[in-house]
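K.L.:
sequence and computational prediction follow.
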Amino acid sequence: MPLTMVTVGEEKTIVDYRGKEEVKKHLTNLGFLKGETVQVLGSNQSGLILLVKGVRIALNKGLATKIVVA
């Protein structure tokens, strides 16, 4: 499922990315690696606040939909 479908407070594991190679590279540079745990800390109309590797990161929903979690 896309990361945007995860409810606030829930933890999921990153399993894949969608999109062009440059998008995938950008996500891996931010720390969104396959097998890594990601937690949704907050959500609003424009994006998500996430916790990855102990770091809070804000992503817009367009980019968050590219991350597939399980």
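P.N.:
Yes, it's here.
K.L.:
drop to CA atoms for contacts and neighbour counts, all remaining ones
P.N.:
OK.
K.L.:
now do the strands in the chain.
P.N.:
Remark: strands assigned in the chain by DSSP state E are 11-17, 37-43, 47-52, 55-60, 67-69.
K.L.:
in the first one, what counts as buried?
P.N.:
When neighbours are counted by 16 or more other Cα atoms under 10 Å, the buried residues of strand 11-17 are found to be Glu11, Lys12, Thr13, Ile14, Val15, Asp16, Tyr17.
K.L.:
okay, pairing it with this:
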Amino acid sequence: MALAMMEVGETRTIQEFHGKEEVKRHLQDLGFVKGEKVQVVGENPSGMILLVKGVRIALNRGLASQIMVA
């Protein structure tokens, strides 16, 4: 399932990425790596607020839809 489909309070594990190689690299630089836990701590009209490796990151839904979680 795509990260963009997660609800506030949900925690899942990152499985894979879709999209161009440069987008994948950018997401990995932000801390989104395979096997890492990600939690949705909030959302707003433009995107989601996520907790990854103890850091809060705002991510738009377009990028969040390219991250697959389980």
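P.N.:
Done, it's in. Quantities reported herein were computed from a predicted structural model and do not represent experimental measurements.
K.L.:
if we can go back for a sec, looking at the strands of structure 1, which is closest to Lys25 of structure 1?
P.N.:
When the strands of structure 1 are compared by Cα to Cα, strand 11-17 sits nearest Lys25 of structure 1, at 9.8 Å.
K.L.:
what's the average distance for the lengthiest helix in structure 1 when superposed on structure 2?
P.N.:
Longest helix in structure 1, counting residues (DSSP state H): helix 21-29. Superposed on structure 2, helix 21-29 of structure 1 shows a mean distance to its aligned partners of 0.3 Å (mean Cα distance after the TM-score superposition for structure 1).
K.L.:
next, the angle strand 11-17 makes with that helix.
P.N.:
150 degrees (axes from the mean of the first three to the mean of the last three Cα atoms, to 10 degrees).
K.L.:
please convert the buried residues of strand 11-17 of structure 1 to TSV, extending it with distance to Phe32 of structure 1.
P.N.:
TSV is the format used below for those (distance: Cα to Cα, whole Å):
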residue	distance to Phe32 of structure 1
Glu11	13
Lys12	12
Thr13	10
Ile14	7
Val15	10
Asp16	10
Tyr17	9
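K.L.:
which among those residues gets closest to Met5 of structure 1?
P.N.:
The shortest approach to Met5 of structure 1 among the buried residues of strand 11-17 of structure 1 belongs to Lys12, at 10.8 Å (Cα to Cα).
K.L.:
structure 1: which residue goes with Gln28 of structure 2?
P.N.:
With TM-score structural alignment as the criterion, Gln28 of structure 2 lines up with Thr28 in structure 1.
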